[in-house]
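> here is a sequence with its predicted model. Questions after.
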Amino acid sequence: MSEAQDRAWRELSPRYLLDIPRDEGATSVHPDARLEPEREFGRRARLIVEIGSGQGHAIVHAAAQHPHDDFLAIEVFQAGLARTMLDADRAGVTNLRLIEANAPEVLASLLPEGAADEVWVFFPDPWHKQRHTKRRLVQPDFAPVLARALADGGMLRVATDWQAYAVQMRDVWDASPELDRAFEGDWAPRFEGRTMTAFERKGLRVGRHIRDLRYRRRDRP
């Protein structure tokens, strides 16, 4: 990490970073650990969860724009989390918390079932080489894990600049019995609540098409 990121990690972690009980790995989540969003944020509010928040550009911007909602960023890389905390502090954001952990474990057990009003998956690593595609986050067994965390009627928002991964994710979500398409045609319109980052601008400059997807959680029986 840079000197500024290292300082942010030391000084801002108590404010933003949640202390998660671990299992065996450094970014694991103990299966008995439970998160109480209302306790962590000190209020009851809509909860938006971003998986793989990177350097936090999207979620910090959204948290600053929507102070009446609560935001939870899940990321495994400390440098990205430190940058997120640094930007959040500069923006005066107080409705944001961070978790350094594997997202599937957070969604599967740490979060209460139905806790998230929205889940965002923006530009996940495409692992574009054929021999690496099995490492992609979005696989058939991930769909029920994500659906568990979504509230009835909650929204899943996805974006990628990698066509093959976009098709794979659409196939996975379409096959999920817990999710319904919330768009018409092949792709959803761009989510206006997603700030345009340097990464997305670069993708557009080199001719990549940004693909958005949007799904709604079906009501539980």
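That came in fine, so what should we check first?
> CA only for contacts and neighbour counts going forward, please
Will do.
> how about the strands in the chain?
Counting by DSSP state E, the chain has strands at residues 47-51, 70-75, 96-100, 116-122, 150-160, 179-181, 211-217.
> need those in TSV (columns: mean neighbour count and distance to Leu107).
TSV is the format used below for the strands of the chain (neighbours: other Cα atoms under 10 Å; distance: least, Cα to Cα, whole Å):
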stretch	mean neighbour count	distance to Leu107
strand 47-51	24	10
strand 70-75	25	10
strand 96-100	23	12
strand 116-122	22	9
strand 150-160	23	9
strand 179-181	20	16
strand 211-217	23	14
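> can you report how many residues neighbour Thr18?
Residue 18: Leu, not Thr. 15 (other Cα atoms under 10 Å).
> whoops, His57 was the one
His57 has 19 neighbours, counted by other Cα under 10 Å.
> how about the contacts made by Asp89?
By Cα atoms under 8 Å, 6 or more residues apart in numbering, the contact set of Asp89 is Leu12.
> same question for the one 10 residues further on.
Applying Cα under 8 Å, 6+ apart to Ile99 gives the contacts 17-20, 72-75.
> so for it, what's the nearest residue that isn't a sequence neighbour?
Once its chain neighbours are removed from consideration, Ile99 has its nearest residue in Ile74; the separation is 4.9 Å (Cα to Cα, 6 or more residues apart in numbering).
> now that neighbour: how far from Asp174?
Remark: distance between Ile74 and Asp174 (Cα to Cα, to the nearest Å) = 24 Å.
> for Val167, find the nearest of the strands of the chain.
Nearest to Val167, of all the strands of the chain, is strand 211-217, at 9.2 Å by Cα to Cα.
> helices or strands up against the closest one?
Contact here means 3 or more Cα pairs under 8 Å, 6 or more residues apart in numbering; DSSP states H and E; on that basis strand 211-217 packs against strand 150-160, helix 163-175, strand 179-181.
> format the strands of the chain as CSV; extra columns: distance to Glu11.
Conversion of the strands of the chain to CSV gives the following (distance: least, Cα to Cα, whole Å):
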stretch, distance to Glu11
strand 47-51, 23
strand 70-75, 18
strand 96-100, 14
strand 116-122, 27
strand 150-160, 32
strand 179-181, 40
strand 211-217, 36
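> next up, a structure to set beside the first:
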Amino acid sequence: MASRDVFTHRAARPHEPLRTFHPRRSPLGRDRSDALDRLFDVHGFAVDDPRHAPPLTADGLLDTEALFGRRAPVVLEIGSGMGEATAAMAAADPARDWLAVEAHLPGVAALLVRVEQEDLTNVRVAHGDALRLVRARVAPGSLDAVHAFFPDPWPKAKHHKRRLVQAEHVALLRERLRVGGTLHVATDWAEYAEQAVEVLTGDPALVGGVVDRPAHRPVTRFEQRGLDLGHAVVDVVVEKVR
């Protein structure tokens, strides 16, 4: 059973990189609480709590073969939200394994519910900061793709330094991709889309740009609400070429 203290956001440590998400707590409800108790230690792990750690290699890196029970290409989902898109993509692409990292507990619980209901054997759910996990535990060249769909836009200028899509973070994620792997960002925040295009296409090891929404990325209820309000969604996809 996953104890509740593993889900408590700790304070940022001195000199630690800024979070790219808003720490917040929300009520879970009976079904999601039950899912956490039954399924977290089966299909999930905590980024920071060693009592609920993932399997690691002798080098202290994430052992994805042990985690998923097979050797397959791995897709990293940064900020999987309530898990709707992750579950749909994993179901449609069973040849790849999907590691969804979500900082907010209701999203972790909601995706665990979907994993059980849809019998998704190729999904694992991590609770915590995706960038911390990538820095500490993900081997260079080990990811087939990285997805960041609708990351927090941090609209105030003084908060732009907290955005996920900036050169330092993109370089980190690109290093973890295999050559030929892709980094896919989607946003409905126009100014953030401009920044994403500039940063992603400005990395000399990445090639690509704005594309029409790929068929494999489903339109979630969250996205549809924005579309109904007239928001324009921009997809940026780049490939690692060296």
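Received it, and whenever you're ready, just let me know what you need. Only a predicted model underlies this, so the values are computations on that prediction, with no experimental measurement involved.
> quick one on the thing from earlier: of all the helices and strands packed on strand 211-217 of the first structure, which one comes closest to Asn102 of the first structure?
Distances from Asn102 of the first structure to each of those were compared by Cα to Cα, and the smallest falls on strand 150-160, at 17.2 Å.
> mean deviation of that closest one from the second structure?
In the superposition against the second structure, strand 150-160 of the first structure averages 0.7 Å from its aligned positions (mean Cα distance after the TM-score superposition for the first structure).
> in the second structure, which residue range corresponds to that strand?
The counterpart of strand 150-160 of the first structure in the second structure, using TM-score structural alignment, spans residues 177-187.
> list the contacts of the matching stretch.
140-151, 174, 193, 196, 233-242.
> repeat that for stretch 57-75 of the first structure.
With Cα under 8 Å, 6+ apart as the contact definition, stretch 57-75 of the first structure has outside contacts at 41, 45-54, 56, 81, 84, 87-88, 91-103, 193-197.
> go with 6 Å
Identification of contacts with stretch 57-75 of the first structure by Cα atoms under 6 Å, 6 or more residues apart in numbering yields 45-53, 88, 93, 95-100, 194-195.
> start and end of that stretch, how far apart?
Stretch 57-75 of the first structure has its terminal residues 13 Å apart, counting by Cα to Cα.
> specify, as a residue range, where it falls in the second structure.
Residue correspondence for stretch 57-75 of the first structure in the second structure, counting by TM-score structural alignment: residues 84-102.
> what about Asp49 of the second structure, distance to Ala126 of the second structure?
Applying Cα to Cα to Asp49 of the second structure and Ala126 of the second structure gives a distance of 11 Å.
> now Arg213 of the second structure
Counting by Cα to Cα, the gap from Arg213 of the second structure to Ala126 of the second structure is 26 Å.
> before we move on, what about Leu67 of the second structure?
According to Cα to Cα, Leu67 of the second structure stands 11 Å off from Ala126 of the second structure.
> what do you get for Ala88 of the second structure?
18 Å.
> pull the contacting residues for Arg44 of the first structure.
Contacts here follow Cα under 6 Å, 6+ apart; on that basis Arg44 of the first structure touches Glu38.
> repeat that for 10 Å
Each residue near Arg44 of the first structure by Cα atoms under 10 Å, 6 or more residues apart in numbering is listed here: 37-38, 68-70.
> just the buried ones from those?
When burial is judged by neighbour count using 16 or more other Cα atoms under 10 Å, the buried members of the contacts of Arg44 of the first structure are 37, 69-70.
> which one of these sits closest to Ala108 of the first structure?
Pro37 (15.2 Å).
> roughly how far does the aligned partner of that closest one in the second structure sit from Gly230 of the second structure?
Superposed on the second structure with TM-score structural alignment, Pro37 of the first structure falls opposite Thr64. Relative to Gly230 of the second structure, Thr64 of the second structure is positioned 40 Å away (criterion: Cα to Cα).
> and Arg162 of the second structure, by the same measure?
When Cα to Cα is applied, the distance between Arg162 of the second structure and Gly230 of the second structure equals 26 Å.
> of the two, give the one with the bigger neighbour count.
Per other Cα under 10 Å, whichever of Arg162 of the second structure and Gly230 has more neighbours is Arg162, with 17 against 10.
> ranges for the helices of the first structure?
Along the first structure, the stretches classed as helices by DSSP state H are 3-16, 37-41, 57-65, 78-91, 103-105, 143-149, 163-175, 198-205.
> with distance to His128 of the first structure added, can I get those helices in TSV?
Below are those laid out as TSV (distance: least, Cα to Cα, whole Å):
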stretch	distance to His128 of the first structure
helix 3-16	29
helix 37-41	35
helix 57-65	23
helix 78-91	22
helix 103-105	20
helix 143-149	20
helix 163-175	8
helix 198-205	15
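> ok, which of the ones you listed comes nearest Gln130 of the first structure?
Comparing the helices of the first structure under Cα to Cα, the one sitting nearest is helix 163-175, at 10.7 Å.
> how far does that closest one sit from its chain's centre?
Relative to its chain's centre, helix 163-175 of the first structure lies at 17 Å (Cα atoms, centre = their mean, to the nearest Å).
> which residues make contact with that helix from outside it?
In contact with helix 163-175 of the first structure (Cα under 10 Å, 6+ apart) are residues 123-128, 133, 136-144, 147, 156, 158-160, 179-181, 186-187, 208-215.
> try it again at 7 Å.
Applying Cα atoms under 7 Å, 6 or more residues apart in numbering, the external contacts of helix 163-175 of the first structure come out as 126, 138-140, 143, 160, 179, 211.
> and stretch 137-145 of the second structure, by the same measure?
Judged by Cα under 7 Å, 6+ apart, the contacts made with stretch 137-145 of the second structure from elsewhere in the structure are 60-62, 73-76, 175-178, 181-183.
> center of the second structure - which residue?
With distances taken as Cα atoms, centre = their mean, the second structure has Ile78 as the residue nearest its mean C-alpha position (1.4 Å).
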